[in-house]
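In: I would like to see how this sequence folds:
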Amino acid sequence: MVKRCGSSKRKVSLGPFQDGSKPRLVATDMDGTFLNQFGEYDRERFARVLSAMAESDTRFVVASGNQYYQLRTFFEGIEEEADASPIAYVAENGALVVDDGLVIDHASLSQGVVKDAWRLLSSRVDAECALCCVSGAYVQHGSASQGFFELMSRYFPRISWTDDLTSLSDIALKFSIETRNGTEQALSEAVSDALCGALVPVVSGNGSVDLMAPGCTKATGLATLCKRWGLSLDECLAFGDNGNDVDMLAAVGWGAAMDNAALDAIRAADTTCPPNTESGVLETLEQLFLD
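Out: So this is what the prediction gives:
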């Protein structure tokens, strides 16, 4: 049963880490989880936490649907400030894994799958999409509005227009889709049926849907890092708030959903913590590493 922590004054249930033992890895989603409602976090406060985590030999991992090049801008220089190990990244909802600046794993959609998906997506009037690749994201001319391109650039700063999404030399990781008028569920079902499981839809909130390679999730990205570092998922603590966090929250030794998380994330988690508007991740980590 999920234990709620509805107030930032109350202690969060820490499960296997309740007795003073520390997780060897802490992973967190960003939007709606680590970042507040303004898309920010308290850098000085986090630097103290990160320093304490380093003393406990605990690694910090950012796990997000966003582009690696966007995610790393939030943390430039903070490892040096905290005298901590480099932050690792499970980006693109698990399709790109980066450790110490090196890509150690990535998905790779075949050209056939890209063509089949694009044929389906380009015929829909309720969605606009970008193809996310290792080197950047791409939007096809004539298929999307300038407004969509500008929205995507917030999460995928390395983004450009292209004449043909299906003939890129870059390695394709996933499709990122923005739906209109609450059609994300209908689109997800249509894609699943039409592509016969070649791509798996993952809903990440606010009308956003990612089409992922089967078996590619934030949880598999964490598993890749655990194997690299000689850890197990049972030694990990994770925070999340939406559908794209469900697998990660369920896979780790202890998963914490934000109080304001989507219901499926709360169901997958072991506990809840204060919402992102109250810096719930930082507060929980302070309880764990600084109290």
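In: can we go C-alpha only for contacts and neighbour counts from here?
Out: Will do.
In: Nearest the geometric middle of the protein, what residue?
Out: Ser64 (1.7 Å; CA atoms, centre = their mean).
In: Hmm, that residue is touching Asn93, no?
Out: Yes - using CA atoms under 8 Å, Ser64 is in contact with Asn93, at 5.5 Å.
In: if I look at the two, which residues touch both of them?
Out: Residues touching both Ser64 and Asn93 (CA atoms under 8 Å, 6 or more residues apart in numbering) are Lys218.
In: three-state assignment of Asn36?
Out: What DSSP: H, G, I helix; E, B strand; the rest coil gives for Asn36 is coil.
In: And it, how far from Asp42?
Out: Distance, Asn36 to Asp42, using CA to CA, to the nearest Å: 9 Å.
In: These two - which one has more neighbours?
Out: Taking other CA atoms under 10 Å, Asn36 and Asp42 do not tie; Asn36 has more neighbours (19 against 12).
In: Look up how far Ser64 lies from that one.
Out: 15 Å.
In: can you check Arg72 too?
Out: Arg72 sits 11 Å away from Ser64, going by CA to CA.
In: can I assume Asn181 sits in a helix?
Out: No - Asn181 is assigned coil when assessed by three-state DSSP, not a helix.
In: what sits against it?
Out: By CA under 8 Å, 6+ apart, the residues touching Asn181 are Asp126.
In: What segments of the stretch 151-291 of the chain are helices?
Out: For the stretch 151-291 of the chain, the helices defined by DSSP state H, counting those that start in this stretch cover 184-195, 218-229, 246-251, 263-268, 280-289.
In: residues touching the residue nearest to the centre of the chain, list them.
Out: Per CA under 8 Å, 6+ apart, neighbours of Ser64: Thr28, Asp29, Met30, Asp31, Val90, Ala91, Glu92, Asn93, Gly94, Lys218.
In: How many residues are close by the nearest residue to Ala250 once chain neighbours are set aside?
Out: In space, Ala250 comes closest to Ala268 once its chain neighbours are excluded; the distance is 5.3 Å by CA to CA, 6 or more residues apart in numbering. Look at Ala268: counted by other CA under 10 Å, it has 21 neighbours.
In: Same check on Ser169?
Out: 9.
In: Report the separation between the residue nearest to Ala250 and Asp99.
Out: On the measure of CA to CA, Ala268 and Asp99 end up 27 Å apart.
In: One more: Asn66?
Out: Computed with CA to CA, the distance linking Asn66 and Asp99 is 16 Å.
In: Now show me the structure for the sequence below, then we'll compare the two:
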Amino acid sequence: MAPFKAIAVDMDGTFLDDQKNYDKELFAYLLTKMNEQGIHFIVASGNQYERLRLDFVEHYQDLAFVAENGAYLIDRTQAVLTQALDLDVIKQVVTFKQAYPELHLAACGVKAAYIPHDEETDFVEGMKYYCPKHELIESLEKLPVDAYLKLTAGMRAEDTKPLLAALQAEFGQVLKITSSGFGSIDLMKKGVNKAQGLDLMLKRWNLGHDDLIAFGDGGNDIEMLTHAKYGYAMEKR
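Out: Reported below is the predicted structural model:
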């Protein structure tokens, strides 16, 4: 028997190749073997649930998802937990952005991701891919009614570290701020991360972190990799 009962994988840079694909035939075979042994397969990603569901369109009913960096938990299509941001904090971040024109921002809710229509084209197109359920809106100052799971900020790769430092200095006491890679920063409710989300999911199955093996590659995977009994960081290519 395997020395673990749950497997958690990040997607971009870990489970997916550079073309955002994976061997679907091999995965189907392995998933069957995991199900036979009672091993849970968990997709732990900063991506929108709808993006992850499409990535596993043939098998999502049999999987668990720690989506939006732990802010949205789904177990075999059943929504387990939503950890939403305070709207006043969102307004503060939107105001903060005005002093940083190099910072591009979108708000990710349960119903959809909301992207200002006048944001930089590359940022908008990237958000459309990672958030298939999205709406273009006039401004983040007038958000639709939704439960907001995170704010996603985009920037040039070389601006990631200084902007991360600025956001941490301003909001580090009230938000969990993490980089999922150079050019991307996510802001969630304080205390939310993949490890916390995985812990909550494992408890549903009467398991603990000693039953978990995890794979990741980015800053938003650090807690998950150190929390699991076996944590493996992907080599950067």
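In: After superposition, what is the TM-score?
Out: In this superposition the chains share a TM-score of 0.94, using TM-score structural alignment, normalised by the length of structure 2; 236 aligned residues with a CA RMSD of 1.6 Å.
In: circling back: which one of Asn66 and Asp99 of structure 1 is surrounded by more residues?
Out: Neighbour count, other CA under 10 Å: between Asn66 of structure 1 and Asp99, Asn66 has more, with 23 against 16.
In: give the contact list for that one.
Out: Applying CA under 8 Å, 6+ apart, we find Asn66 of structure 1 in contact with Ala91, Glu92, Asn93, Tyr155, Phe156.
In: To which residue of structure 1 is Thr14 of structure 2 aligned?
Out: Structural correspondence for Thr14 of structure 2 with respect to structure 1 (TM-score structural alignment): Thr33.
In: and that match, how many neighbours?
Out: Other residues close to Thr33 of structure 1 by other CA under 10 Å number 28.
In: Over to Met34 of structure 2?
Out: 17.
In: Same question for the one 3 residues further on.
Out: Neighbourhood size, Gln37 of structure 2 [other CA under 10 Å]: 12.
In: Give the aligned equivalent of it in structure 1.
Out: In structure 1, Gln37 of structure 2 lands on Ser56 (TM-score structural alignment).
In: got a list of what the nearest residue to its match once chain neighbours are set aside touches?
Out: Excluding the flanking residues, the one nearest Ser56 of structure 1 by CA to CA, 6+ apart is Lys22, at 7.1 Å. Applying CA under 8 Å, 6+ apart to Lys22 of structure 1 gives the contacts Ser56, Thr58, Leu288, Phe289.
In: The third one: neighbour count?
Out: Pointing back at Leu288 of structure 1 there. Leu288 of structure 1, neighbours per other CA under 10 Å, totals 22.
In: Restricted to strands, list the contacts of Ser64 of structure 1.
Out: Here DSSP state E is the test, and those give Thr28, Val90, Ala91 as lying in strands.
In: between those residues, which has the most around it?
Out: Per-residue neighbour counts (other CA under 10 Å) across those peak at Val90, which has 34 neighbours.
In: and the gap between the equivalent of that residue over in structure 2 and Asn47 of structure 2?
Out: By TM-score structural alignment, Val90 of structure 1 lines up with Val66 in structure 2. As judged by CA to CA, Val66 of structure 2 and Asn47 of structure 2 stand 9 Å apart.
In: Check Ala107 of structure 2 too.
Out: 13 Å.
In: Please say which position in structure 1 Glu170 of structure 2 maps to.
Out: In structure 1, Glu170 of structure 2 lands on Ala194 (TM-score structural alignment).
In: ok, now how distant is the closest residue to that match other than its chain neighbours from Ser153 of structure 1?
Out: Among residues not flanking Ala194 of structure 1 along the chain, Leu120 sits closest, at 7.9 Å (CA to CA, 6+ apart). Distance, Leu120 of structure 1 to Ser153 of structure 1, by CA to CA: 23 Å.
In: again with Met212 of structure 1
Out: Taking CA to CA, one finds Met212 of structure 1 at 20 Å from Ser153 of structure 1.
In: neighbour count winner among these two?
Out: Met212 (25 against 16).
In: any idea what the more buried one aligns with in structure 2?
Out: Match for Met212 of structure 1 (TM-score structural alignment): Met188.
In: which ones are touching its match?
Out: By CA under 8 Å, 6+ apart, the neighbours of Met188 of structure 2 are Ala71, Ala84, Leu85, Leu149, Lys150, Leu151, Leu175, Lys176, Ile177.
In: switch to 6 Å and redo it
Out: Lys150, Leu175, Lys176 (CA atoms under 6 Å, 6 or more residues apart in numbering).
In: How about the secondary structure of the residue mapped onto Ala107 of structure 2 from structure 1?
Out: Matched across to structure 1, Ala107 of structure 2 falls on Leu131, judged by TM-score structural alignment. Three-state call for Leu131 of structure 1 (three-state DSSP): strand.
In: Surely Leu131 of structure 1 and Tyr138 touch.
Out: Yes - between Leu131 of structure 1 and Tyr138 there is a contact at 5.2 Å, judged by CA atoms under 6 Å.
In: who has more neighbours, the two?
Out: Between Leu131 of structure 1 and Tyr138, counted using other CA under 10 Å, the more crowded position is Tyr138 (27 against 24).
In: I'd like to check what contacts the helix or strand containing that one. Which residues are they?
Out: Per DSSP states H and E, Tyr138 of structure 1 falls inside strand 137-140. The contact list for strand 137-140 of structure 1, computed with CA under 6 Å, 6+ apart, reads Ala130, Leu131, Ile159, Ser160, Trp161, Thr162, Asp163, Asp164, Leu165.
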